[in-house]
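from the sequence below, what's the structure:
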Amino acid sequence: INDAYNANPLSMRASLRTFARLPGGHHRWAVVGGMRELGAIADEEHLALGEFIDHLDLDGVVAVGELGRQIVCRNTKHFYHCADPAEAASILKDQLSAGDRVLLKASRGERLELVLKHFTEN
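Next up is the predicted model:
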């Protein structure tokens, strides 16, 4: 599910919560990136998002980019931070099996749609 065109604290939580509750499929992985234009509350909101994600039923999380570095998940089964979408795609290639689901969620400027592009190439 590519929802990487707009992100703020409320939309991130809503998308992640809905995704975690989807029936069927095998494993659920979220690839998350930064929420841009939050100003002075950016650090606080990214840290809070990591805590929120820890309470969801997700099998793995990949946080991408500099803002993604602040999204720290301590209780998620598999948590990775990577520098860019190409590295995120590589992690997913190593972790996913047929039937698994992936959510891409970040502000448009984070360019997470490139995760899908790199995942399907090579």
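
from here on, just use CA atoms for contacts and neighbour counts.
Noted.

strands of the protein, start to end?
2-3, 28-32, 60-64, 78-82, 101-105 (DSSP state E).

T18: which of those is closest?
Between T18 and the strands of the chain, the tightest spacing by C-alpha to C-alpha is seen for strand 101-105, at 10.3 Å.

could you export the strands of the chain as TSV, including mean neighbour count and distance to F52?
Formatted as TSV, these follow (neighbours: other C-alpha atoms under 10 Å; distance: least, C-alpha to C-alpha, whole Å):
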stretch	mean neighbour count	distance to F52
strand 2-3	16	18
strand 28-32	25	13
strand 60-64	26	12
strand 78-82	18	14
strand 101-105	22	14
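
and for comparison, fold this next one:
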Amino acid sequence: MLQIATGDPRPIARQIVDGVRRLIASGSLPVGAMLPSVRGLAQQLTVNPNTIAKAYAELTAEGWLDARAGLGLFVAPPRQRLSDEERGRRLDDAVQRFVGDVVGLGYTKAQLVRRVSDELDQCQPRKTA
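Prediction:
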């Protein structure tokens, strides 16, 4: 389901949050799908259960997941998770970080746009027959 990259500069909890978001956005985790338990996912990924709990709490607070008492965590139906102002702020922050990270790598603007576009295409819901 998820993979943790030891060489990734992002904290493990951030990798989990980002990974679950991608799986939901791509349709790999459809609405209503049950996620592994905190302990189960911690064992699969060989990470501390507190790290998983932190990631799940963030995803739940943002509206990506629904917690059902005694049943577990499930993918929530799509809805506006953040205000327009907050969405804009986060986009600005992400773009600034991205540009700061890649500006010195020597790629052309067209190469960067193509790479970002390809990555976003992978997050689009997959059509099923």
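
mind checking the TM-score on these two?
TM-score of the superposed chains, computed with TM-score structural alignment, normalised by the length of the first structure, equals 0.32; 57 aligned residues with a C-alpha RMSD of 3.4 Å.

export the strands of the first structure as CSV, with columns for distance to E51 of the first structure.
Converted to CSV, these look like this (distance: least, C-alpha to C-alpha, whole Å):
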stretch, distance to E51 of the first structure
strand 2-3, 20
strand 28-32, 13
strand 60-64, 12
strand 78-82, 12
strand 101-105, 16
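
mind checking which of those is nearest M12 of the first structure?
Closest among the strands of the first structure, once you apply C-alpha to C-alpha, is strand 101-105, at 6.9 Å.

between the closest one and strand 60-64, how big is the angle?
30 degrees (axes from the mean of the first three to the mean of the last three C-alpha atoms, to 10 degrees).

same for strand 101-105 of the first structure, what does it pack against?
Contacts defined by 3 or more C-alpha pairs under 8 Å, 6 or more residues apart in numbering; DSSP states H and E place strand 101-105 of the first structure against strand 2-3, helix 9-20, strand 28-32.

any chance of TSV for those, columns distance to H78 of the first structure?
TSV is the format used below for those (distance: least, C-alpha to C-alpha, whole Å):
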stretch	distance to H78 of the first structure
strand 2-3	20
helix 9-20	15
strand 28-32	9
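
nearest to E113 of the first structure, of these?
Of all those, it is strand 2-3 that lies closest to E113 of the first structure, at 6.8 Å by C-alpha to C-alpha.

which residues touch that closest one?
103-106, 113 (C-alpha atoms under 8 Å, 6 or more residues apart in numbering).

hmm, 6 Å instead?
Counting by C-alpha atoms under 6 Å, 6 or more residues apart in numbering, strand 2-3 of the first structure makes contact with 104-105, all of which sit outside it.

out of the helices and strands packed on strand 101-105 of the first structure, nearest to I53 of the first structure?
helix 9-20 (7.5 Å).

name the residues of that closest one that are buried.
Within helix 9-20 of the first structure, the residues that count as buried by 16 or more other C-alpha atoms under 10 Å are 12-13, 15-17, 19-20.

and the angle from it to strand 101-105?
Using the same axes, to 10 degrees: helix 9-20 of the first structure against strand 101-105 is 170 degrees.

if we can go back for a sec, ok, which of the strands of the first structure comes nearest L49 of the first structure?
strand 28-32 (9.9 Å).

who are the packing partners of that closest one?
Applying 3 or more C-alpha pairs under 6 Å, 6 or more residues apart in numbering; DSSP states H and E, we find strand 28-32 of the first structure packed against strand 60-64, strand 101-105.
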